[in-house]
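> quick check, what structure comes out for this input:
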Amino acid sequence: MTGEGTITPAAPPRRRRTLKAAVTAGLAVAGAVLVAATIWIVSLGPVPLAQTKQISTTVVDRNGKLLRAYAMADGRWRLPVTAATGVDPGYLNLLLGYEDQRFRSHHGVDPLALGRAAVQLLTQGHIVSGGSTITMQLARLLEPRRERSISVKLQQIVRAVELERQLSKDQILDLYLTLAPFGGNLEGIRAASLAYFGTEPKRLSLAEAALLVALPQSPERRRLDRYPDAARAARDRVLDRMVGDGRVSKEDAAVARAEPVPRLRKPMLLLAPHATDQAVSSSPDTSLIRTTLDSTIQRNLELLARDRAAALGPDISIGIIAVDHESGAVLAHVGSPDYFDVRRAGQVDMTRAVRSPGSTLKPFIYGLAFEDGFVHPESLIDDRPIRFGNYAPENFDMNFQGTVPVRRALQMSLNVPAVALLDRVGASRLSARLKQAGATLVLPKDEVPGLAMGLGGVGITLSDLVRLYAGIARLGQTVALREIVRSETEDRDTRRLMDPAAAWQIGNVLIGTPPPENGVHGRIAFKTGTSYGYRDAWSVGFDGRYTIGVWVGRPDGAPVTGLLGRTAAAPILFDAFARTGKLSVPLPKPPRGVLVASNAKLPLPLRRFRPVGELVRSGSEQALRIQFPLNGSRIDAGADSEQSFAPLPVKVAGGVFPLTMLVNGIAVGEIDSRRQRLVAPPGPGFVRLTVMDATGAADTVVVRIQ
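The predicted structure follows:
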């Protein structure tokens, strides 16, 4: 055709078919690639997060401070840590600035970082900065691969996206800080900081922070214990980069470069080894065990034990326990001066070893005597030769003091008065009461409690002894000692040791005991003890807050000439109180009903104690006896609407006037001339009624008021 315009001929059918085939082929290839990629991604399975739960077992104190960590079964150290509370903010600033500046904004992969790394590699011929994000590095740690290939990098990218979908940014950062390699068997910043600097990573210098940023890039080639120069060079490159980015000043970087790098690893923190071993043994499936210990007090008392043991000799061991007696929480547990000292059997926990307590059980004899009401701290008692069958006790210095106040007899730890009181109280009753209070007493095979137990003829642990003394400080109620924090509702039931009035009187007596040369008088109520043959030296004491017990001796039980509780253990006890870092708290005020009087103002029967064998009577005199109520009887006192009880009549036969009436060990007046008296019951439950005559003779019944 001809004309002004032209008509473009249509594309040949063959070309259209070729284009359509190409598009179809392209879509098919893309689909195949997509399907293959999908199959490949699915074949990867879920992100292996289960292994992140495999961490070192850690034991912490009451404030969350690390006492000790245990390596995992394969020998690696991997300690849990959180960026928010466990890591220096300066380190985090360097880490994110050096490794992943857009960590908070990307979704696992940072295209800008990948592009920058590629351009730097092409233009400079070597890697200047990596393109992997923190999330991608975490993915590599979760699925480590030795080879470096495109497929491996793609897998890290896929995993990084999956991690970002499953975890928060803080969780990802915490996992990286826990899993990052730092050379050898160290994983995570916390393990590295403890091994290289001996401190938690909460506070790091700029040099330390830069070093910890550099090490994970090539942990084996920069190991401080093998290649310190390479580690230092890597640290300095981090500092140079941070100066260039404006995150660190030139002056601070110069100071950091001048700081040397550690060349040796430090031993992992090891506080309270015996207590932590026991905690892990009792909670084997728990990765974080919280204890009641106070790391500061624990460290101070461990140093004290080590120093004193060195002065006492290479074979001497020391055990110390410090408790908050109100709660029963153990604040320090020193089982030996040195856990690794073979000669001292350092791994033997001497706080739990059964040893002879010497005279440290005497306060409980006096406490029961005060409770029974036949003796008072100001009563007079004889310290003179006396025989109980075939047993004739003697004092430690082989001398006798004559007639002394009961208070002084306990403070001087005189043996004869203690045995005389135990004879009156009853050895079986003392044993039963101590066991009731939670202590385990060990007697020789086939033997029953006897008078010798008052002077150490029984076995007990330092832990149980401290529990008993804490019961005195608690005015007669003991609580179980605890070292592991299990729950807020754990059982903390109390057990009866003695009456509150008797317990207060014991504390009032013991606080007057003359202290050792390094002690201050009137601050600590304490008692010492030395076992037969100079095998064990003890000192246990308390103030208004803490109870502390000290044992000194040889772990094998061999005698040590001159080893005395007063000269070996008591000075350690007073130093231990000083090293708690707390001011001494006064003992509690006397509870209601305590009789505070001089000897001259005591009831006549309480002015002087006489052993039962000294009660000499004329032929016409009848023995003192409570006729009513009968021992063990139950009495309905008929409580009225106001819950008060009707007076209880007490009738007595025999005895020498005046006759003194005591209810639960507290004097309430005298029996009248008709040998009877009305007594107001203190309340429902068991009540001990005691009548004492002018010669010191007494009779006691226990009745139940209902």
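
> going forward, measure contacts and count neighbours with C-alpha atoms only.
Will do.

> what is the neighbour count of Leu66?
17 (other Cα atoms under 10 Å).

> ok, the residue nearest to it when sequence neighbours are not counted - contacts?
Spatial nearest neighbour of Leu66, excluding adjacent residues (Cα to Cα, 6 or more residues apart in numbering): Val60 at 4.4 Å. Contacts for Val60 (Cα atoms under 8 Å, 6 or more residues apart in numbering) come out as Leu66, Leu67, Arg68, Leu288, Ile289, Arg290, Thr291.

> again with Ala480
Applying Cα under 8 Å, 6+ apart as the definition, the contact partners of Ala480 turn out to be Gly328, Gly438, Arg467, Arg492, Asp493, Thr494.

> the third one reaches Leu481, doesn't it?
Yes - at 6.6 Å, Arg467 and Leu481 qualify as touching, with contact defined as Cα atoms under 8 Å.

> list residues touching both of those two?
When contacts are counted by Cα under 8 Å, 6+ apart, Arg467 and Leu481 have Gly328 as shared neighbours.

> quick one, which of those two is more surrounded?
Per other Cα under 10 Å, whichever of Arg467 and Leu481 has more neighbours is Arg467, with 27 against 20.

> elements contacting the strand or helix carrying the more buried one?
Assigned by DSSP states H and E, Arg467 belongs to helix 462-473. For helix 462-473, the elements it packs on are strand 317-324, strand 477-479, helix 500-510, strand 536-542, strand 546-553, judged by 3 or more Cα pairs under 8 Å, 6 or more residues apart in numbering; DSSP states H and E.

> quick one: it to chain centroid distance?
Between the centre of helix 462-473 and the centre of its chain there are 16 Å (Cα atoms, centre = their mean, to the nearest Å).

> that one vs helix 500-510, what angle?
On the basis of axes from the mean of the first three to the mean of the last three Cα atoms, to 10 degrees, helix 462-473 is oriented at 110 degrees to helix 500-510.

> quick one: contacts of helix 462-473?
In this structure, residues lying in contact with helix 462-473 by Cα under 8 Å, 6+ apart are 319, 321, 325, 328, 350-354, 434, 437-440, 477-481, 497-498, 503-504, 506-507, 540-544, 547-551, 587.

> among those, name the buried ones.
Neighbour-count burial (16 or more other Cα atoms under 10 Å) is assigned, among the contacts of helix 462-473, to 319, 321, 325, 328, 350-351, 353-354, 434, 437-440, 477-481, 497-498, 503-504, 506-507, 540-544, 547-551, 587.

> right, and Arg607 touches Leu380 too?
Yes - under the criterion of Cα under 8 Å, Arg607 lies in contact with Leu380, with a separation of 6.1 Å.

> now the second one, please; I'll put the structures next to each other:
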Amino acid sequence: MRLRTLASSVRPRHAAWWALPLAVLLGLLLLDRLFPLPAPGRDSPYALVVEARDGTPLRAFPDKDHIWRHPVRLEEVSPLYLEALTRYEDRAFWWHPGVNPLALLRAAGQWATQGHIVSGGSTITMQVARILDPQARSLRGKLVQILRAVQIECHYSKREILALYLNYAPMGGVLEGVEAASRAYLGKPALRLSHAEAALLTVLPQQPSRLRPDRFAAKAQGARDKVLRRMAGRWSDADIREALGEPVVAQTLREPMLAPLLAQRLKETADAAGDRTRIRSTIDAASQATVENLLGDRVRGLPPRVSLAAMVMDNASHEVLAYAGSADFGDKDRFSHVDMVRASRSPGSALKPFLYGFALDEGMIHSESLLSDTPQSFGGYQPGNFQQSFHGPVSVSEALVKSLNVPAVEVLDQLGPLRFVAMLRRGGLKLDFPRGAEPNLSVILGGAGVRLENMVGAYAALARKGLAVVPRFTPDAPVREQRMMSEGAAFIIRDILETGGPLGRAVEGQGAYRGIAWKTGTSFGFRDAWAFGVSQRYTVGVWVGRPDGTPNPGFFGANVAAPLLVDIFTALPGGRNANPEPAPPGVTLEKICWPTGMRAQGTDPRHCPVQRTAWTLQGVTPPTFADKVRGGAQLLTYFTDRASGMRVMPACAHGDVDRHELARWPASLEPWLDADLRRRALPPGWAKECEQAYRPEGIRIVGLSDGEVIRQARGADLPRARVDVRGAQGGDLHWAVNGSLVAAQGKGNGRVLEFPHAGRYDVTVFDGGGNVDRVSVSVVAATVR
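Down below sits the predicted model:
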């Protein structure tokens, strides 16, 4: 009975002892639910940093309070800093439950004796609690901080708590976190801190405003030295002595601003994806700084409102190493916030390499195919060259190197504009046309819009065996490549642009451009100047102009964009090719003939008045394009009078005749052949007895005779000549003197030509039907006696 009574009295007492901890635990859980921990960074949901490939901050996007914070992980921070932090701030960090009772008792004793708080006894966890839930510096605030610290220890591991401190500790001014402070004050990542630097950043959060090393170096040094002395026994005496002798030197606090427009672009992408912490880009910080400095130097010599853009891509990885969307991000007068890497602008002649590459793959041309750089009409479209001059017979290589317009339109006319645009799109380069517009022949001269970044990806095909790519701005971006042209065509085009073709390979030259395959472009009205180049390692694109589209007379690709392109290649490590690349399988050198375009081997020497060495693809030597003005076979059979050597027909000849055969030059080129070649490659003039019956009427210049010599009278001005035309077929007449266009006029009107100095003058006229006549005259100055 007595035992039962005793047992009954003990059981309730034991139950009470168990109920009390349970009630406390439930109460804590309830408080945790009622007063949840604020999430880290709750006041800065939009804080973000965009980094270079090595972690160098490119641009920081602060929160609403303009706080700069660079997220960092424990393994990205120097062990020296972690040692100094835990030893100086909180030696018991790794074992206490959020608060250190001994430190609190010490702080309470100081408060009781001094009447105010001398030291807070704060642990690192308590400091994190103050960061997450700021409280007033009072007894109540300290109690709340203690409870929060215990709460934090229940929710986070020690490493997670330490990471919160590393990222959110105040570091002076608008800086938070050790990485932001290390980058801003010391210009280096927190992983590379020295002993002295680690001690400095350890003490900085104690009084971030008063210990800023950029403003109060002496105070900061005194506080740093206190930390260093506290590290005795942990660090060697030699390291501490060396660190104590190191002065505190901090750079002026400034916002990181490399590749600002790319950073803005990546931020927009991150905002859409919900990732707002840190973005690692492919940018190489050194290359980016180099390109920005080059653009900054160059823009100072340009007129107001003119800007520049440039992009550098690694050919092997497709990664963009440098991205400058404007010349100077701080110059609003130059439209600094307009990203011209993404803007759609007319490329001028920059698409020509792709046209000739496609024509090679289609078996339409080889590198020395004969083209006509003469005044021509293509269904009413009459292109002219940039310098308003013509060169007569040119090869594909010459046409591409000199960026001649008429030969490019001639090739595009054969390939077809719609097909050309489709082939570009197949290779990943999409052109922008006005709404409702269809591709036409003007597309090869800039009649569509392109973007710098897309053009860089397309030009990379010349260094990547014909494979174009999509430039990558982040390491996790997918690798995308498309076949732009064959490996052989890419080699031939690149060789032409780099060395000038087979002939250029045999001669030293190219000056500053040696080792770079490059091409320029200038849009109509001098609105856009471009230069694109490839080496084995890089593809670079440059744009110069006004973002608002205002013309810049005298600004064209060769004089403003190409020199900057060369400077960029020269400044990049390994930027140039040491030697031209060897030809790939399927590309061979062949001797070919003009005017037929066929292989010299097996061709009658009489039909090969001019031989050239050409790159051919798969052994194909296509014939010269059909003559638009004069149809018929390439070979011409004609007869001459044996006695006079003049051209006759058997029916009208008065004596014995000889039969001849030669390869015909395109009619538009005949007036442009030099005198020696004309004697060898053209039939002689008609004999009088056959002229009336067989000479075609055609277009003829009257007022000047071929070979005429004009002498200046003594004391008189240099002479002029009035010329007219007979036999024009249609359209306006165009006059050229020594290859330069001088006038356009309607039919039936004469023209006065001036000869400003002594010498030879080649006078050419052509009509809308492509009919051409040419005469050469010599002007002799008066002799002085």
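
> tm score of chain vs chain?
Remark: TM-score between the superposed chains equals 0.74 [TM-score structural alignment, normalised by the length of structure 1]; 590 aligned residues with a Cα RMSD of 3.8 Å.

> overlap in contacts of Arg607 and Leu380 of structure 1?
Taking Cα under 8 Å, 6+ apart as the contact criterion, the residues that touch both Arg607 of structure 1 and Leu380 are Asn599.

> who's in contact with Met485 of structure 2?
Gly357, Phe358, Asp361, Gly427, Ala461, Gly466, Leu467.

> and the first one, what pairs with it in structure 1?
Aligning on TM-score structural alignment places Gly357 of structure 2 opposite Gly367 in structure 1.

> what angle do helix 500-510 and the helix or strand harbouring that match make with each other?
Taking DSSP H and E as the definition, Gly367 of structure 1 sits inside helix 362-372. Computed with the same axes, to 10 degrees, the direction of helix 362-372 of structure 1 lies at 140 degrees from that of helix 500-510.

> sec struct for the alignment partner in structure 2 of Arg308 of structure 1, please.
With TM-score structural alignment defining the correspondence, Arg308 of structure 1 maps onto Arg298 in structure 2. When states are read from DSSP: H, G, I helix; E, B strand; the rest coil, the local structure at Arg298 of structure 2 comes out as helix.

> what about Arg298 of structure 2, neighbour count?
Neighbourhood size, Arg298 of structure 2 [other Cα under 10 Å]: 16.

> how about Arg224 of structure 2?
25.

> can you tell me which residues contact it?
Listed by Cα under 8 Å, 6+ apart, the contact partners of Arg224 of structure 2 are Ala196, Ala199, Leu200, Thr202, Val203.

> quick one: it from Glu197 of structure 2, how far?
Taking Cα to Cα, to the nearest Å as the measure, Arg224 of structure 2 and Glu197 of structure 2 are separated by 8 Å.

> next one: the aligned partner of Val448 of structure 1 in structure 2 from Gln387 of structure 2, what distance?
Taking TM-score structural alignment, Val448 of structure 1 has Glu438 as its aligned residue in structure 2. According to Cα to Cα, Glu438 of structure 2 and Gln387 of structure 2 sit 28 Å apart.

> what's the closest non-adjacent residue to Ile189 of structure 1?
On the basis of Cα to Cα, 6+ apart, the spatially nearest residue to Ile189 of structure 1 that is not a chain neighbour turns out to be Leu177, at 5.6 Å.

> state the helix or strand in which the one you found lies.
Following DSSP H and E, the helix or strand that holds Leu177 of structure 1 is helix 169-179.

> repeat for Gln414 of structure 2
Going by DSSP H and E, Gln414 of structure 2 is in helix 405-415.

> go through that helix and flag the buried ones.
Going by 16+ other Cα under 10 Å, helix 405-415 of structure 2 has these buried residues: Asn405, Val406, Pro407, Ala408, Val409, Glu410, Val411, Leu412, Leu415.

> can you lay out these as CSV showing distance to Ser236 of structure 2?
Formatted as CSV, the entries for the buried residues of helix 405-415 of structure 2 read as follows, by distance: Cα to Cα, whole Å:
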residue, distance to Ser236 of structure 2
Asn405, 74
Val406, 77
Pro407, 76
Ala408, 74
Val409, 76
Glu410, 79
Val411, 76
Leu412, 76
Leu415, 77
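
> closest to Leu564 of structure 2 out of these?
Asn405 (24.0 Å; Cα to Cα).

> for structure 2, which helix is longest?
The helix that spans the most residues within structure 2, counting by DSSP state H, is helix 2-34.

> now do the contacts for the equivalent of Trp94 of structure 2 over in structure 1.
Trp94 of structure 2 maps onto Arg104 of structure 1 when the alignment is built from TM-score structural alignment. Under the criterion of Cα under 8 Å, 6+ apart, the neighbours of Arg104 of structure 1 are Lys169.

> go again using 10 Å as the cut-off
Leu96, Lys169, Asp170 (Cα atoms under 10 Å, 6 or more residues apart in numbering).

> gap between it and Leu92 of structure 1?
To Leu92 of structure 1, Arg104 of structure 1 is 13 Å away according to Cα to Cα.

> before we move on, what about Asn399 of structure 1?
Between Asn399 of structure 1 and Leu92 of structure 1 the distance, using Cα to Cα, works out to 72 Å.

> have a look at these two and say which one is more surrounded.
A side-by-side neighbour count of Asn399 of structure 1 and Leu92, using other Cα under 10 Å, places Leu92 first with 17 against 12.

> so that one, which of the three states?
Each residue gets one of three states, and Leu92 of structure 1 gets helix by three-state DSSP.

> in this structure Glu160 of structure 2 contacts Pro40, no?
No - counting by Cα atoms under 10 Å, Pro40 is not a contact partner of Glu160 of structure 2; they are 11.3 Å apart.
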